[in-house]
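> show me the folded form of this:
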Amino acid sequence: MSDEEYHPELAEYVPGRGSSLRHPVARRVLRIVIVIGIAGLILPGVISTIGMQVQTADAACRIVVAARDPQAVAAEVRLEAWGSNGPGWYCYARAFDGTEIMLRPLGLIPGLSYRPSGTPA
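So this is what the prediction gives:
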């Protein structure tokens, strides 16, 4: 046996069961703490993003309703999974008698794009 293959620090080593030295309850508690920590990092970003999308869709819908249907009494925005243009935010104008007219899809990420005057919307 050469000097490169002999390790004196491992001379008395006896392999064990191969399992962790921690108690199963301690491992479970550690896993729960890790899951709660990851959720605590991710959830605020998700909640913030959803809130921003709701506010942006509402503002964009109010602009569309004011421009296209000034007689409408309310602007209504909805997130629809199966709309006419696929999933996304849709802007509706509500008339005084309660009827709703879909004015424009706002897209999955709500917003308005600038269109030069004279071009169809």
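> contacts and neighbour counts: CA atoms only from here.
Fine.
> the residue positioned nearest the centre of the chain sits in which helix or strand?
For the chain, the residue nearest the mean C-alpha position is Val46 (4.6 Å; C-alpha atoms, centre = their mean). Element membership of Val46, judged by DSSP states H and E, is helix 24-68.
> ok, Gln71 - contacts?
Neighbouring residues of Gln71 by C-alpha atoms under 8 Å, 6 or more residues apart in numbering: Ala95.
> one more, please, to line up against the first structure:
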Amino acid sequence: MRRGYVCDTVGGMTDDDEHPELAGYEPGSGASLSRPGVRRVLRIGVLIAVAALIIPGIIATVQMQIRTAQAACRIVVRTVDTSAIGAVARFEPAGPAGPSWYCYSRSFDGSELLRATLGLIPGLEPAPRPPHPAVQS
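Alright, predicted model coming up:
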């Protein structure tokens, strides 16, 4: 038997003895967080906090994709169509290759011609390297 504990049965302790910090506690006393108004306010607060954490990341990601797609499209158009007056990069959810960023060259008359598919995450494939010349000895 432990010192300082009162036993109500032989070899056992009461619940109050096991958790003295809960002595006198009655469930349901005091203000409850289970009231509908309090729960609704807490849910709205949590939703606002989660949105405040997620939305800036989404905005930054979209802005980065727009800048990357525009830069990649300018490179493609300069390489493929030297007579073009501009390059246009657009995200199309239902394009020829599915949802993707597409690069168009713009002509002087305002027409656009599809030049490249930049992918769902815009970027360029690295250019193939020319084979190394054989070393002569």
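> that older thread, with the second structure overlaid, report how far the helix holding Val46 of the first structure is off on average.
Helix 24-68 of the first structure, aligned to the second structure and superposed, deviates on average by 0.7 Å (mean C-alpha distance after the TM-score superposition for the first structure).
> give the aligned range of that helix in the second structure.
Aligned by TM-score structural alignment, helix 24-68 of the first structure corresponds to residues 36-80 of the second structure.
> tell me how far the matching stretch is from the chain's mean position?
7 Å (C-alpha atoms, centre = their mean, to the nearest Å).
> so how far is Ile34 of the first structure from the residue nearest to the centre of the first structure?
From Val46 of the first structure across to Ile34 of the first structure, the span is 18 Å (C-alpha to C-alpha, to the nearest Å).
> residues contacting the aligned partner of Gly107 of the first structure in the second structure?
Under the alignment by TM-score structural alignment, Gly107 of the first structure pairs with Gly119 in the second structure. Shown in contact with Gly119 of the second structure (C-alpha under 8 Å, 6+ apart): Ser100, Trp101, Tyr102.
> for the first one, which non-adjacent residue is spatially closest?
When you say that, I think you mean Ser100 of the second structure. Nearest residue to Ser100 of the second structure, sequence neighbours excluded (C-alpha to C-alpha, 6 or more residues apart in numbering): Leu120, at 4.4 Å.
> looking at it, the one you found is touching Trp101, isn't it?
Yes - applying C-alpha atoms under 8 Å, one finds Leu120 of the second structure in contact with Trp101, separated by 6.0 Å.
> between these two, tell me which one has more neighbours.
Trp101 (25 against 16; other C-alpha atoms under 10 Å).
> the first structure: which residue goes with the more buried one?
Aligned partner of Trp101 of the second structure by TM-score structural alignment: Trp89.
> pretty sure its match is in contact with Leu106, am I right?
Yes - with contact defined as C-alpha under 8 Å, Trp89 of the first structure and Leu106 form a contacting pair (5.2 Å).
> can you list residues touching both of the two?
In contact with both Trp89 of the first structure and Leu106: Ala57, using C-alpha under 8 Å, 6+ apart.
> alright, calling it a day.
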